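Colleague: Pasting a predicted model and its sequence here:
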Amino acid sequence: MLLKMDFLFAFTVFAMVMTVVEGQTTEDDWRMNKKKFNKNYFIPADNGKLDRIHKQIFIKRNEQIKLHNSNPFANYRREVTLFSDMLLEEFQKFLGVNKNAIPPHTKQAVSLKPDGSDITDPDVPSRLDYRFDPCLPDIKNQNRCRASWAFSATTPIEFALCKLNKNISVTLSEQQLIDCDRGGLNKGCYGGFPMTAIESTMLTGIARESRYSYKKTGGQCKYVANMKAASVELCNYIEGGSIVDMKYALTKLGPISATMTVTDSFADYGSGVYDSNDCDGQDPNHAVVIVGWGNQNGMDYWIGRNSWGPLWGEEGYFLIQQGVNKCGIETYPVFVKLS
């Protein structure tokens, strides 16, 4: 009887210790998160309410991240990111495509081959990766401006212009698109669509970043004709779902613009091939750039370029499952060609 009581006492003490340790671990994780991302939610007037709200979001997401990563068969890993404690309305500021910005119709796709013949597998290599190409600029950061559409539009143009200029790298102005391309569906830091942004450069041209720098917010249009650094001759959709056509465009013309649906699991992406199902079948809310493709452990993937800075994902890039229209990334691919 005494041994049984001793055992129960020891078990109770152990349980109490573990509860305290787990509590400390949660607090430590929360403090480390705020320190890492330089966040301070304390407002004297609300007695810590805002901090508690974000803390609860973080605790839930942190548990989801740890649970996901505990699965040895997961094809990608999640990690705590800048977004892991954000309210939905806060996170949406880092996106940039909304349902109202999607054009009511798509152009009829044009033939990508000069002779008009069908594209076949022999026309494209087994893998392609532009991440280390001298014509792909460093990863950019849109910050709290819903303008991923503008960043998705400029990158293919930057790459094509660099190739025309014998690999002399150039960065172009997203700010010009944000400020000046407001005649239609694009609404500056309130969302837009990359195809319409690219089309606008066919009419006006686009300036270099050095002449029209990024302000993280919308403003009055300051673009004038003598700022023009590039002019798009042709842009068009690649037939949705045609993987070989997308690969051909990437091979012959360079990176392509794309849109996709982003959810919490993608916001917390760390590495590997993203294949979550929680983003499928929804309207796109974010714009990215596809810069290549490959295969990992038998799974084909696209290489995506994001506009959330180099500290997110794989130094600003991500891998996403190919061939199944994961997150809708194969629905609105756009190529560009410069004159």
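Modeller: Here it is on my side, so go on.

Colleague: C-alpha from now on. contacts and neighbour counts both.
Modeller: Will do.

Colleague: the strands in the stretch 151-300 of the chain, which residues?
Modeller: Taking DSSP state E, counting those that start in this stretch as the test, the strands found in the stretch 151-300 of the chain are 206-207, 228-230, 232-237, 256-260, 269-274, 286-296, 299-305.

Colleague: In contact with the residue nearest the centre of the chain, which residues are there?
Modeller: The centroid of the chain falls nearest to Asn306 when counting by CA atoms, centre = their mean (3.6 Å). Going by CA atoms under 8 Å, 6 or more residues apart in numbering, Asn306 touches Ile139, Lys140, Val288, Val289, Gly316, Tyr317, Phe318.

Colleague: The structure to be compared is supplied as follows:
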Amino acid sequence: MFLTLLSQSHVCRPSHGYAARNNHLWNSFKVRFNKTYDSLQDQVRESVFMRNMRRITLHRSRYRAQLESFDVDMNYFTDWVSSDAYMNHFAVWLQSERIQMLGIKRSERLPEDTWTDYNIPSEAPTSLINVSIPDTLDWRQRGAVTRVKNQGKCGSCWAFATVGAVESHHFLRSEQLVELSEQNLLDCDRTDAACHGGDVFRAYRFMTRQGGVDTALSYPYHFFPERCHFSPQAVGARVLGFRQLPSADEVLLKAVVATRGPVTAVMDATIDLFAYKRGVLSVKNCSNTTANHGVIIIGYGTEAGMEYWLVKNSWSAKWGDEGYFKIQRNVNMCGIATNVTYPIVGDVDIDES
């Protein structure tokens, strides 16, 4: 399949100057992002890269003309994800790398498709009706959000999306911003599949039954699963349970984010998200019922007349808008409001020694 694609790509040969510019761009990209390939991979990757760069260039021109609500740019993923339909072995090879940067194994909800409490006293959602909330909110400005992390080539977004929410809720309860261990979940949560994906509900159940989650300092992230060495003495946050919101209720979701704190959400991560740079993501080529990526909603607002959710990702601070993105609000864009949960945390003594 590779040879067929490559031979077809040389049917119409570009001019020498055009080819030289493309080759320079490709080589500069590899140096910038520390990419190395064997000769066959290099040709295939360059073909994907150039196709995506044409797509990025077209989108950026539309963004400058105010025909798009978000901007895109070259990044680490530009030679990973094909904008064409995946096909045969060529497709599987590229798609498998895309999955590595995602990690939601399934998109099921708890049996009740309503406001649901797990292992905690029930609270009626009516308690949030008519509550005064701000028009714009960013929990970073209140010191409630840890730095952007990097899941690497591991489908562990489910761990980052849940642990990150626990970090924020622990801060809101204790005024201590403690980085917690996603590796603890990769190694010890046998109900999920580590780098092969997981489920946010199972992750929250696991942290509840384990009694919390260790600090990142005591249990650092290594990008792949290892032997479990959870230590109760190193617990950085205690998880009592979690709450699931009604599906696609973005009015209630706004109230929860404003009054309770950041929440875990799962969504359909599209090709456009991989290339995202700034602005409000609004696309047609995504699903609001199928999820493959876990993220954290940390705020909301309005930009250029479009309402948005402010979202923390786990693809490093070099991706997107310093590791964050905005996505259109009140239309359940890419299913961002379909499956939403947040943790309930308790007190814990942190060993500062």
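Modeller: Perfect, thanks for sending it. Every value quoted in this text rests on a predicted model; they were computed, and no experiment measured them.

Colleague: rewinding a little: name the pair among the contacts of Asn306 of structure 1 with the greatest separation in space.
Modeller: Within those, two members stand farthest from each other by CA to CA: Lys140 and Phe318, at 14.2 Å.

Colleague: quick one, strands of the stretch 1-150 of structure 2?
Modeller: Using DSSP E, counting those that start in this stretch, the strands of the stretch 1-150 of structure 2 run over residues 70-72, 116-118, 137-138.

Colleague: What's the match for Gly279 of structure 2 in structure 1?
Modeller: Using TM-score structural alignment as the criterion, the counterpart of Gly279 of structure 2 in structure 1 is Gly272.

Colleague: Can you pick out the residue with more neighbours from Lys140 and Phe318 of structure 1?
Modeller: Legend: neighbour count by other CA atoms under 10 Å for Lys140 of structure 1 and Phe318, higher for Phe318 (23 against 15).

Colleague: Helix, strand or coil: sort out that one for me.
Modeller: strand (DSSP: H, G, I helix; E, B strand; the rest coil).

Colleague: Need the counterpart of it in structure 2.
Modeller: Aligned partner of Phe318 of structure 1 by TM-score structural alignment: Phe325.

Colleague: do you know how far the equivalent of Gly254 of structure 1 over in structure 2 is from His169 of structure 2?
Modeller: In structure 2, the residue paired with Gly254 of structure 1 according to TM-score structural alignment is Gly261. Counting by CA to CA, to the nearest Å, the gap from Gly261 of structure 2 to His169 of structure 2 is 7 Å.

Colleague: Give me the more crowded residue out of these two.
Modeller: A count of neighbours by other CA under 10 Å puts His169 above the other of Gly261 of structure 2 and His169, at 27 against 24.

Colleague: Glu250 of structure 2 versus the more buried one, what's the distance?
Modeller: In this view, His169 of structure 2 and Glu250 of structure 2 are 20 Å apart by CA to CA.

Colleague: Also Arg109 of structure 2?
Modeller: Distance of Arg109 of structure 2 to Glu250 of structure 2, given as CA to CA: 17 Å.

Colleague: got it, and Leu185 of structure 2?
Modeller: According to CA to CA, Leu185 of structure 2 stands 29 Å off from Glu250 of structure 2.

Colleague: Please identify which of these two sits among more neighbours.
Modeller: With neighbours defined as other CA under 10 Å, Leu185 of structure 2 and Glu250 compare such that Leu185 has more, 29 against 19.

Colleague: so what corresponds to that one in structure 1?
Modeller: Leu185 of structure 2 maps onto Leu177 in structure 1, by TM-score structural alignment.

Colleague: residues contacting its match?
Modeller: Residues in contact with Leu177 of structure 1 (CA under 8 Å, 6+ apart) are Ala150, Gly188, Ala197.

Colleague: picking that back up, now, of the strands of the stretch 1-150 of structure 2, which is deepest in the fold?
Modeller: Of all the strands of the stretch 1-150 of structure 2, strand 70-72 has the most neighbours on average by mean count of other CA atoms under 10 Å, namely a mean of 22.

Colleague: Check how far that strand sits from its aligned residues in structure 1, on average.
Modeller: Here the mean offset of strand 70-72 of structure 2 against structure 1 after fitting is 0.7 Å, by mean CA distance after the TM-score superposition for structure 1.

Colleague: quick one: the helices in the stretch 151-300 of structure 2?
Modeller: For the stretch 151-300 of structure 2, the helices defined by DSSP state H, counting those that start in this stretch occupy 157-174, 182-188, 200-210, 250-259, 271-275.

Colleague: How about the stretch 1-150 of structure 1?
Modeller: 2-36, 49-69, 88-91, 148-164.

Colleague: Give me whichever of those helices is most buried.
Modeller: Comparing the helices of the stretch 1-150 of structure 1 by mean neighbour count (mean count of other CA under 10 Å), helix 148-164 ranks first with a mean of 26.

Colleague: do you know how far the aligned partner of Glu68 of structure 2 in structure 1 is from Lys35 of structure 1?
Modeller: For Glu68 of structure 2, the aligned position in structure 1 is Ala74, judged by TM-score structural alignment. According to CA to CA, Ala74 of structure 1 stands 29 Å off from Lys35 of structure 1.
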